[in-house]
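[1] Next input, structure requested:
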Amino acid sequence: MRDIASLKYAYALYEVALKEDKLDEYLEDLKGVLEVFKTSYDLLEFLKHPEIPFQNKTSLISNVFRGRINEEIIKLLNLLVKHDRIEDFRHVYKDYRKLALEHKGIKIALVKTAVELTDEERRLLIEKLSKRYGSEIELDEVIDKEIIGGVWVRVKDEVLDGTLKTKLDMMKKASLTER
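    Down below sits the predicted model:
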């Protein structure tokens, strides 16, 4: 479960990235590490295992990532392993990404659909949201079969709900109140 710690790690890295002028570079490195963790379940399990010595874990991190990513990201990974928080890495990534994009004036739109958007639908949605919010938009897409159809979008604290599930729920509620 995500907690305030992931935001603290992300913010600390964000501050270092700003000082070193490596905001985008760190974001790419973090994204790459996330992809490695997604495709290498055994690596993450090794780093989480309580009986494997810390030095073995840091050695593996070094062997896998040194020379491929910035040293600050390696330090972050070692710190997460040291404090038994490597599972929180994806939250650290998301928090860092949000900070980095906000710094650049880019808003993140969480988008839920029942099926994956086509490239054209994605392009049109980004275009409409960019006009509405007056800024560049990046999408975080989630497939949610329960919404049946349509699109649910959250940008910052505003929710735009054009899902079939919500429309059906509203119709059902209206018919119950008419009785």
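[2] C-alpha only now, for contacts and for neighbours.
    Fine.
[3] Please report the distance of the most centrally placed residue in the chain from residue 42.
    Nearest residue to the geometric centre of the chain (C-alpha atoms, centre = their mean): residue 94, 3.4 Å. Computed with C-alpha to C-alpha, to the nearest Å, the distance linking residue 94 and residue 42 is 22 Å.
[4] any chance you could map the helices in this protein?
    4-20, 23-39, 41-48, 54-65, 71-82, 89-103, 119-133, 164-178 (DSSP state H).
[5] how much does the fifth one deviate in direction from helix 4-20?
    To tie it back to what came earlier, the one meant is helix 71-82. If you take axes from the mean of the first three to the mean of the last three C-alpha atoms, to 10 degrees, helix 71-82 sits at 160 degrees to helix 4-20.
[6] what do you get for the last one?
    On the basis of the same axes, to 10 degrees, helix 164-178 is oriented at 130 degrees to helix 4-20.
[7] Number of residues surrounding residue 39?
    11 (other C-alpha atoms under 10 Å).
[8] thinking again about what came up before, and the gap between the residue nearest to the centre of the chain and residue 62?
    Residue 94 is 23 Å from residue 62, by C-alpha to C-alpha.
[9] nearest to residue 158, of the helices of the chain?
    helix 119-133 (10.7 Å; C-alpha to C-alpha).
[10] How many residues are close by residue 143?
    With other C-alpha under 10 Å as criterion, residue 143 counts 13.
[11] next one: the one 3 residues further on
    Residue crowding around residue 146 was assessed by other C-alpha under 10 Å; the count is 11.
[12] my guess is it meets residue 165, correct?
    Yes - between residue 146 and residue 165 there is a contact at 7.3 Å, judged by C-alpha atoms under 8 Å.
[13] Could you give the number of residues near the residue lying closest to residue 69 once chain neighbours are set aside?
    Spatial nearest neighbour of residue 69, excluding adjacent residues (C-alpha to C-alpha, 6 or more residues apart in numbering): residue 29 at 5.6 Å. Applying other C-alpha under 10 Å, we find 19 residues neighbouring residue 29.
[14] To compare against the first, here's the next sequence to fold:
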Amino acid sequence: MAVAGVAKRYAQAAFAVAKEHGQLTHWEQRLLDLIRVAEDTDLEEFVENPAIPLEAKVQVIERLFPDEDDRYLRSLLVLLLERGRWHQLRDVAEAFQQLLREERGVLDVELVTAVSLEEAEIERVRQQLETRLGRPVQLRTSVDPELLGGVVLRIGDEVFDASVRTQLTGLRRQLIGAAA
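    Below you'll find the predicted structure:
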């Protein structure tokens, strides 16, 4: 999923700091914790409550991430708090993950099918893509019954549409054009 705007800028800044301090692996491990923090509704209500002073919120962040290795992570979280951008934490974490994949040469690929695929089929597609593209692939799958059959493959900004729906639409256009 592409994340743009302010969340991406925060992620880029955090990524630069993590890379500069040799903490990319540490941040990668902590990203799951960040996503869990972002999904915690009690914490979100606490953080978004204007009646609670910023200092109390910062203390909670310091208790959640007490390690010295987490000092830059804490700084990011406090900055999001101070700027009223806590609600974008999940987007920042996703954008950071995307930057990690790019740094490692991993392609982000989305596979859309008309019906759900078995895990073995998904793994086979991932392996074939890695072989053809010559790079590791992060494969996300989704189901869109309106495709009727076939697949749609998104690799970065490119879309490869081999769906029955698109083929039928093309055939319809040809028939209408021939009849005109």
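[15] Overlay the chains and give the TM-score.
    Once superposed, the chains reach a TM-score of 0.81 (TM-score structural alignment, normalised by the length of the first structure), with 177 aligned residues with a C-alpha RMSD of 2.6 Å.
[16] now residue 35 of the first structure: how far from residue 41 of the first structure?
    Remark: distance between residue 35 of the first structure and residue 41 of the first structure (C-alpha to C-alpha) = 11 Å.
[17] correction: residue 170 of the first structure
    Using C-alpha to C-alpha, one gets 42 Å for the distance from residue 170 of the first structure to residue 41 of the first structure.
[18] just residue 30 of the first structure next, same as before
    Note on residue 30 of the first structure: its distance to residue 41 of the first structure, by C-alpha to C-alpha, is 17 Å.
[19] Identify the residues contacting the residue nearest to residue 144 of the second structure when sequence neighbours are not counted.
    Excluding the flanking residues, the one nearest residue 144 of the second structure by C-alpha to C-alpha, 6+ apart is residue 114, at 5.0 Å. By C-alpha atoms under 8 Å, 6 or more residues apart in numbering, residue 114 of the second structure lies in contact with 143-151.
[20] rewinding a little: can you redo the helices of the first structure as TSV with distance to residue 155 of the first structure?
    TSV is the format used below for the helices of the first structure (distance: least, C-alpha to C-alpha, whole Å):
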stretch	distance to residue 155 of the first structure
helix 4-20	19
helix 23-39	21
helix 41-48	31
helix 54-65	34
helix 71-82	28
helix 89-103	12
helix 119-133	9
helix 164-178	18
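[21] closest one to residue 157 of the first structure among those?
    helix 119-133 (12.3 Å).
[22] What is the closest one packed up against?
    If contacts are counted by 3 or more C-alpha pairs under 8 Å, 6 or more residues apart in numbering; DSSP states H and E, helix 119-133 of the first structure sits against strand 136-143.
[23] Also compute the angle for the strand it packs on relative to helix 119-133, please.
    130 degrees.
[24] Return the mean post-superposition distance for strand 136-143 of the first structure against the second structure.
    On superposition with the second structure, the mean distance recorded for strand 136-143 of the first structure (mean C-alpha distance after the TM-score superposition for the first structure) is 2.4 Å.
[25] Check which helices and strands that strand sits against.
    Applying 3+ C-alpha pairs under 8 Å, 6+ apart, one finds that strand 136-143 of the first structure contacts strand 106-113, helix 119-133.
[26] which residues make contact with it from outside it?
    So strand 136-143 of the first structure is in contact with 105-116, 126, 129-130, going by C-alpha under 8 Å, 6+ apart.
[27] ok, now with 10 Å
    Here strand 136-143 of the first structure makes contact (C-alpha atoms under 10 Å, 6 or more residues apart in numbering) with 94, 101, 104-117, 122, 125-131, 152-155.
[28] hang on, the earlier thing: for the residue mapped onto the residue nearest to the centre of the first structure from the second structure, give its distance to residue 155 of the second structure.
    In the second structure, residue 94 of the first structure lines up with residue 94, judged by TM-score structural alignment. Between residue 94 of the second structure and residue 155 of the second structure the distance is 17 Å, computed by C-alpha to C-alpha.
[29] repeat for residue 56 of the second structure
    Separation of residue 56 of the second structure from residue 155 of the second structure (C-alpha to C-alpha): 44 Å.
[30] cool, residue 172 of the second structure as well?
    For residue 172 of the second structure, the distance to residue 155 of the second structure - C-alpha to C-alpha - is 27 Å.
[31] do residue 111 of the second structure as well
    Plainly put, residue 111 of the second structure is 9 Å away from residue 155 of the second structure if you go by C-alpha to C-alpha.
[32] Those two: which is more packed in?
    Using other C-alpha under 10 Å as the criterion, residue 111 of the second structure and residue 155 rank with residue 111 on top: 18 against 14.
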